[in-house]
Each structure stands twice: as C-alpha cells, then as structure tokens.
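*Asks:* Would you be able to build a 3D model of this:
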Amino acid sequence: MSPTTSTGVLKLASGISTLPDAAKAVEHVCAQCAAGLGSGSMTHLALLFFTSHHIARAEEIARAVRKELQVECLVGISAEGVVGGRTEVERSPGVSLLAARLPGVSLVPFATDEILPYDESTPEGLSKLARGFGADEALRASFLFADPFSVPAAGLVGAMNKARAHARIGSIIGGLASASEKANGNALILDDAVYRAGLVGVSLRGPVRVDTVVSQGCRAVGPTFIVTKARKNVILTLGGRPALQVVRELVESLSPEDQELLKRGLFVGRVIDEYKDRFGRGDFLIRNVVGVEESNQAIAIAEVLRVGQTVQFHLRDARTADEDLALLLDAQQLREPPVGGLLITCNSRGTRLFDRPHHDASAIARAFAPQIPGEAAARGGQSIDPGSPTFPLAGFFGAGEIGPIGDQSFLHGHTACLALFRSEPKA
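*Replies:* Got it, this is the predicted structure:
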C-alpha cells in the first residue's frame, strides 16, 4: 500500500461503548473518535474490538466504521472483553475503537492467504513470508490478530521473527480472539471482509515509532538452574538433579504467603539472552508448569526446552502484576509522551486477577493522560469531571497475547502487551 499523505501530525483517538445495540454502539465509538481526531482528512488506520454480543453484525459494524470515519484500513477482532480509555468492559456487551492519522506511513494489511502456509526452512520461504507482512528495513510494527482454533500462533510468531530483515526493525504485537470457545465462533475483520477463522493484521512502515511494554507480572523465586536433561517440553533434570525433586525442595523453602500463591500455579521463566551476566525482571519468557511425570521425577511446561538453557521458577499474583506494570510504565514516562496506545491484556487478568475493575487501563491512563485542571482540583477534595480528556487507548482481553521480550516476539499468557505510538524523532 502506498504511503498516506505526508501532511499533518500523528494523531490517535479512541472510543468505547457498552450499548447493547450494535448500530448505536458503533455510532457512539465513531463519534468519540471523530471528536478526538478533530477536523481533517480521512482516518488512515482503525483497530476495532467487539464482544461476542456483536459478532452476528460484524459486517454491518465494519461498513459503518469505515463510512463514518472514512477509514483507509480497518482491522478488527472479537473478544471476551474490550478496553477503551480508562475503562475495561468484561463479560458484557462492548465495542472499542482506536483511530489513527499516520501521515507519511505506509500500511501493509494482510490476512491468512498472505501468511499461511509458510516455510521457514528456506531463505525463499522466509522471504515470501516477509513480503506477506511487509517486513523490510522500513518496518516499524506489525499488528497480528488470529483465531486460536485455526492458526498455530506460537510457531507463526517464531517464523515471523526469522522473516524480519534484522532484529532491530519493528516488533510483532497482537493477540488471539477470545469471544468464543468453539472453532469458527470468532470473527476477524479486514476492511469490509469478515472471517470466522485465520488471521488478519497490518504492518506500519515509515515515520512512526511504536514502543512496547510487555508485563508478564511474575516474581522469581529460588535460584536459577541449568536444564541438564530434557525431552521436548519435559524437563527431566535441573543442575543434574531430578526436576520434580528440585520443585519440591523449592516449595518447602517458600514462605506461607508464597505457598498460598502456588494455588494460582507455578511458572518457569526461560532466559532469553544467555549472554547476560545477571538476570532480572524482563529477562525471562514465562511459561506455565502444566504437569508432572512421577515415574521420571520430571515436570512438563508449555514450552520446548533444550539442554543448557537457564530457567528460574516464578510466582504470579495481583500485587506482583501491579508492581511490574507500574515499573514498566514509569520507564516509559522518561521518554517523549506517546500520542496513543493499543492494549492486549489476558482474559485471566481484569477482575479475575485484581480486586478492582479497570486495573490495566487505569494504570496506563494515570501514566500518560494529560494533566488537567480537574485533577489538581481533585487533590483539593473536589471531584473530577468524568468527561475530561484521557489518553487515547483501545484494546481487548485476549486468549493469548503477542509481544516482544528483547528483540524477539512471543505468544504469551497472563500478560499485558501495550503498544505506544510516538512521532518518529527528526534527524
């Protein structure tokens, strides 16, 4: 696709609606986005998220959004819940929309036929895949949304990593549809087309910067271990000792509070960069422990491991998840303010994890929303106008989240992946 018009400034707007009628909900979110974008030319990119309540009218929704906002490229996906501004809508009707004007940016939309099947075993196969999603030196980000029943997402993301020209070009960010637990039950949108399986996405190339925050929300416990014997996703020995024995000794050493957290599950973090001298927050790819083999004194995890890799056990709880996201957002506040964001958060987060609603969305809003007089007044005991400006943010609760750890993207679980849009620094 050719570059958008080069005039104007990078601008994003978001909208969210809980109206049960699809037509009225779309009218509501489009009005919010139109007000946020202000007068100007067409909307270059719109990302649309909607709950199962609106799947039957997905085609109508797509047409209405494109018409109301003069959208050049529309990408959408169905979800269990949606995010907009400071609000997270869970287990009830919802539509959210992120609209962007991206002057000078080339958009490369893609769907299943451009990506699947892929062959990562040959240079020719990787080149074909790279062309499918516009991966070259100008790539700034690829947004990938997929149906979990028809797309091998973990393997695909790995192949897309390989297909990128080099590791420093744009990251792959996205998530899996979560509106239905059945095959062909979800809906994916690309422009006017609606699919019940497969994938959709769009790549951004040119003068825009997309930075990422990937909050896995875990805390390491115990020492690191070297995998000394493994069979696919089964860890047989750690440091030369039976893996299950290591786990039992770790559990016995935990505080009563941490032993209580084990009811939420035990996780294994695999070190991404083995060349580092020390490992800390953000250095691990977190995976669930999914079972044990008593006969072999082994543990199984949701990841294939090889001998020589470094791992460390982790726990997850609401406090750790809150602290992890806050620290990552603090780091982003040291940089140029973003103009908007896309959030894909796990459907195991929200009120399933935190004791209050809107946790992730409100944390992002606090970090990046413009300072307004009402906030200052609130510190003096006065109320804040709920209609006051907030950070343009939209997204959804996914059945899996895609985002980078280091320079490679992965399919995650229990994670919040945030893409922040910033203007490209001038040379």
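*Asks:* Please count neighbours and contacts with C-alpha atoms only from this point.
*Replies:* OK.
*Asks:* Report the separation between Gly155 and Val289.
*Replies:* 20 Å (C-alpha to C-alpha, to the nearest Å).
*Asks:* Let me fix that, I meant to ask about Asp192.
*Replies:* Distance from Asp192 to Val289, counting by C-alpha to C-alpha: 41 Å.
*Asks:* Find me whatever residue is spatially closest to His166, sequence neighbours aside.
*Replies:* Glu137 (7.8 Å; C-alpha to C-alpha, 6 or more residues apart in numbering).
*Asks:* Helix, strand, or coil at that neighbour?
*Replies:* coil (DSSP: H, G, I helix; E, B strand; the rest coil).
*Asks:* what's around it, how many residues?
*Replies:* By other C-alpha atoms under 10 Å, 14 other residues sit near Glu137.
*Asks:* looking at it, it is touching Ala167, isn't it?
*Replies:* No: the criterion here is C-alpha atoms under 8 Å, and Glu137 misses it with Ala167 at 10.0 Å.
*Asks:* So for stretch 90-97, what gets flagged as buried?
*Replies:* Buried residues in stretch 90-97, counting neighbours by 16 or more other C-alpha atoms under 10 Å, are found at 90, 93-97.
*Asks:* same thing with stretch 398-407?
*Replies:* Applying 16+ other C-alpha under 10 Å to stretch 398-407 flags 398-405, 407 as buried.
*Asks:* Check stretch 242-258 too.
*Replies:* Result for stretch 242-258 [16+ other C-alpha under 10 Å]: buried residues 242-244, 246-247, 251.
*Asks:* Ok, stretch 103-116 next?
*Replies:* So stretch 103-116, judged by 16+ other C-alpha under 10 Å, has buried residues 103-112, 114-115.
*Asks:* what's the answer for stretch 146-163, then?
*Replies:* Of all the residues in stretch 146-163, those buried under the rule 16+ other C-alpha under 10 Å are 146-149, 151, 153-154, 156-157, 159-163.
*Asks:* Now show me the structure for the sequence below, then we'll compare the two:
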Amino acid sequence: MDAPRAVSAAYSGSFSESASRALAEELRSKLGGDPQLALVFASSSYAPYLADLCEVLTIYGHAPLLVAVTGQGFLAEGAEFEAEEGFSMLGLRHPAMKAIPIAFTPEALETEEPTAWHGITGVGPAEAAGWILFANPHLVPVERLLRIWNRAYPGIPAWGGLAGGASEGETAVFLDRKPVEGGVAIALQGEIGFHIVVSQGCRPIGDPYTVTGADRNILYTLGSGSAYQALANAFESLSEREREKAHGHIFVGLAVSEYRDEFRQGDFLVRNILGADPSSGAVAVGALVRVGQTLQYQLRDPESAERSLRKLLQAEKIEFFLERPPLAALVSLCAGRGKGLFGVAGRDAGMIQELFPQLPAAGFFANGEIGPVGKLNYLHGYSASVLFLS
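*Replies:* Take a look at the predicted model:
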C-alpha cells in the first residue's frame, strides 16, 4: 500500500491558465500520482475565473475531487498573501482515507432533524473522522448550520471557514467545476488523524458577568449594573499603554460553558460590539444574547494572540505528533489577523512552519473560522483554526 502523502504550493499573480496548469502538474508530480482530494484557496479577485481555474486544476492535476473557496487572502507553507491575487492548493493521497463531498443549499437548513441530515449527506452519525466545511455567508446562516451539525454528528470535529470577498459577487464556493449555492461539506473517513487547534486573537479584560437584561442582540444589564458601565470598567482596567491602543479593539466574549470557576483566553466565543449608548447603558453586539449567559469583554491583542497559538501548537506537537508526524495542515485565519493584527505579514503561517518544518500547509483568510471548543463546533472571529491531518 502506498504511504500517505500531501503537497502544497501557492501562485501569486493574476489568473493565468498556463501558470495554473504548471502548478497543477508540478504538485501531481511531487505527490507521485493522482490526489484523492484537492483543496484550493483563491483570492476573491479570482471569483470571475474560478470555474476556469477549477477546470484547469482538475484536468492537469488529475483531481477526482476538488473543492475551491474564495477568501480575502491565501497562504501556503509559511507565507501569507493578504489582499493579493492568486491561490494556494493542497493535494492529498491517503490509501486508508475516503473523502465524501456533499453540496448543500440554504433550503436544506430548513430542517434541523439529525436523521434527515444523515439522509442528505449519506453519512451516519459516527461514520466520519472529521468534517471540512466551507459556506457562503451571504446565503447560509452558519451558526444555525453548526447547531444542526453538532446534533447530527455529536462529538465529530469540523474545520473550515466562510468564503470571503469584498462583495457577494466575489464570494464563492466550488465543488469540482461548478459553483455551489450554499456550501460544501467533506466527510473524511478511515484511518486518518483529525486534530484541530483554535487560537483566538483576544484575551479577557475586566470581570466576567452574568447577563441579567438583554433583548436579542442588545445588552442592557450585566450583573447589577449596566452593560455600558461594565464596558467602561473593563476599559479602565487596562494599562495606560493598552488604553491608547484599545480603540476599535474591544469585543464581547460569550462563555462556551458556564461551569467554570475561572475563565481564560479560549473559553469564549468572540463577537463584535456594534454600538454603545452611555445614556441608556445599552451595548449592541454581533450575536443573539440570552439572560443567564456569562459574558466578559475582550481585548484584541497581538502579543496574547501569538502566545496562545504557539502554546496550543506546541501542546499539539507533544500530545499527538512526537511519534506520528502530521501529514498536512489546513489553516483558516480571520481576515482581521495577519498584518493588521501583528504589524507584519506571515506571523501565523510562519509559526506553523517553524514548529512543523516542511509540513505541507494551505489555507485562507476567511470571513469566519470554524472549529471545535470541547466537543462542539462553533463559528469564531479573530481566530486561527488549524487542522492537522495525520
């Protein structure tokens, strides 16, 4: 039996059929045969040419299964290409693995019955080692999708992200050579390791509170005080240097679990603050909030973001990969990370390459990142979601 193999590469530049063909042929040659699965991460500027790109890569890369998604940038093997034209690609051969693709439409989400989804996908509740999910956020309510997925496939990890683009016309997901209206799910079956790291770019500030007054996405009271006063208190808890840089970088964190004595970075789902009114004490946030939830304000912080990812990657390396190195990595980065967060390009991808030298890796800057916390899969913001296949 052939040994599992993976290869990755990137092309930076405007769409070129000849350049795309050369890259596909090179990857196939390095792979030593036809890939079972090819994943393509293209810049949003490639949206008008994505059908042509997928056709070229399918024909000359001999890919029987190819999935492509647009993003606000792409990455491969230690290099990040933010707001650049081009694409990255990862090809995978694994004799003990089977990849099953499912295209789903927004209409499919009308049912949340788990058994109905087993019929839609043709995959039973325990028949996948893990899932890869890509969705068009303009067409799919992704948090609803993940609630369904968690019920239909309990305890099965999912990695992926939301297609990105400056407009709906630049946001696309393709299965083989055709655009998909909603999204694509890929079930990976067989003897393949599926390990996901989710690292957030925010850290908790101030105190955690119980939500005591809220209406949909409007926070009124936290504990015995107003949501606005709690926000002001969190801001005042920062050092003078941190306060100078905090404008536009404070968010809300909704605790994944209420049953903790102490909340740390990674225990929250981070969401945007949409507005705050000191006269009423209300704060509008980018999530539906319920009374009884635990909430803590968060600071977007490059130092803690880098420290968190490094710590999680090192733990993954020790726990899983000392004796069995990973085969490949797939990376979904928030479009708010990269140079905008760290001040330099390539920090996240470079760290993965530093800790896992020569590991084939590809991915994209997404409009939202998918990954598990505990045994449930969530949509994240300002995070790095990294899937290691082994």
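*Asks:* And the TM-score between them?
*Replies:* The TM-score (TM-score structural alignment, normalised by the length of structure 2) is 0.92; 385 aligned residues with a C-alpha RMSD of 2.0 Å.
*Asks:* Tell me which residue of structure 2 lines up with the residue nearest to His166 of structure 1.
*Replies:* Mapped onto structure 2 by TM-score structural alignment, Glu137 of structure 1 lines up with Ala126.
*Asks:* Skipping adjacent residues, who's closest to the aligned residue in structure 1 for Arg300 of structure 2 in space?
*Replies:* By TM-score structural alignment, Arg300 of structure 2 lines up with Arg316 in structure 1. What sits nearest to Arg316 of structure 1 in space, not counting adjacent residues and going by C-alpha to C-alpha, 6+ apart, is Cys218, at 4.6 Å.
*Asks:* got the contact list for that neighbour?
*Replies:* Neighbouring residues of Cys218 of structure 1 by C-alpha atoms under 8 Å, 6 or more residues apart in numbering: 286, 314-317, 320-321, 324.
*Asks:* how close does the residue of structure 2 most remote from its centre sit to Tyr220 of structure 2?
*Replies:* Centroid-distance maximum for structure 2: Ser279 at 37.2 Å, with C-alpha atoms, centre = their mean. As for Ser279 of structure 2, its distance to Tyr220 of structure 2 is 11 Å (criterion: C-alpha to C-alpha).
*Asks:* and the residue farthest from the centre of structure 2, that's in a strand?
*Replies:* No: checked against three-state DSSP, Ser279 of structure 2 lies outside a strand; its state is coil.
*Asks:* what residue of structure 1 matches up with Phe41 of structure 2?
*Replies:* Match for Phe41 of structure 2 (TM-score structural alignment): Phe49.
*Asks:* quick one on the thing from earlier: go through the contacts of Cys218 of structure 1 and flag the ones preserved in structure 2.
*Replies:* For these, the subset whose aligned partners also touch in structure 2 (both residues aligned by TM-score structural alignment, their matches' C-alpha atoms under 8 Å) is 286, 314-317, 320-321.
*Asks:* Considering the residues you listed, which possesses the most neighbours?
*Replies:* Most surrounded of the kept ones among the contacts of Cys218 of structure 1: other C-alpha under 10 Å gives Ile286, at 27 neighbours.
*Asks:* Test my guess that that residue contacts Gly269.
*Replies:* Yes: look at Ile286 of structure 1 against Gly269 with C-alpha under 8 Å: they come within range, at 4.3 Å.
*Asks:* circling back: among the buried residues of stretch 103-116 of structure 1, which ones are in strands?
*Replies:* 106-111 (DSSP state E).
*Asks:* Where does the helix or strand encompassing Phe81 of structure 2 end up in structure 1?
*Replies:* Taking DSSP states H and E as the definition, one finds Phe81 of structure 2 inside strand 79-82. Using TM-score structural alignment, the residues of structure 1 aligned to strand 79-82 of structure 2 are 87-90.
*Asks:* Please apply the same query to stretch 91-100 of structure 2.
*Replies:* Stretch 91-100 of structure 2 maps onto residues 99-108 of structure 1, going by TM-score structural alignment.
*Asks:* Over to stretch 371-379 of structure 2?
*Replies:* By TM-score structural alignment, stretch 371-379 of structure 2 lines up with residues 403-411 in structure 1.
*Asks:* Please work out how many residues are found near Glu60 of structure 1.
*Replies:* Glu60 of structure 1 - counted by other C-alpha under 10 Å - has 16 other residues nearby.
*Asks:* ok, it - contacts?
*Replies:* Counted by C-alpha under 8 Å, 6+ apart, Glu60 of structure 1 has contacts Ala23.
*Asks:* hmm, try it at 10 Å
*Replies:* 22-23, 26, 54, 192, 194 (C-alpha atoms under 10 Å, 6 or more residues apart in numbering).
*Asks:* cool, and Gly350 of structure 2?
*Replies:* Contacts of Gly350 of structure 2 (C-alpha under 10 Å, 6+ apart): 76-80, 356-357.
*Asks:* corresponding residue for it in structure 1?
*Replies:* Per TM-score structural alignment, Gly350 of structure 2 is aligned with Ser362.
*Asks:* Over to Tyr220 of structure 2?
*Replies:* Tyr220 of structure 2 maps onto Leu236 in structure 1, by TM-score structural alignment.
*Asks:* To which secondary structure element type does that match belong?
*Replies:* Leu236 of structure 1, by the three-state scheme (three-state DSSP), is strand.
*Asks:* Could you check how far it is from Gln297 of structure 1?
*Replies:* Taking C-alpha to C-alpha, one finds Leu236 of structure 1 at 7 Å from Gln297 of structure 1.
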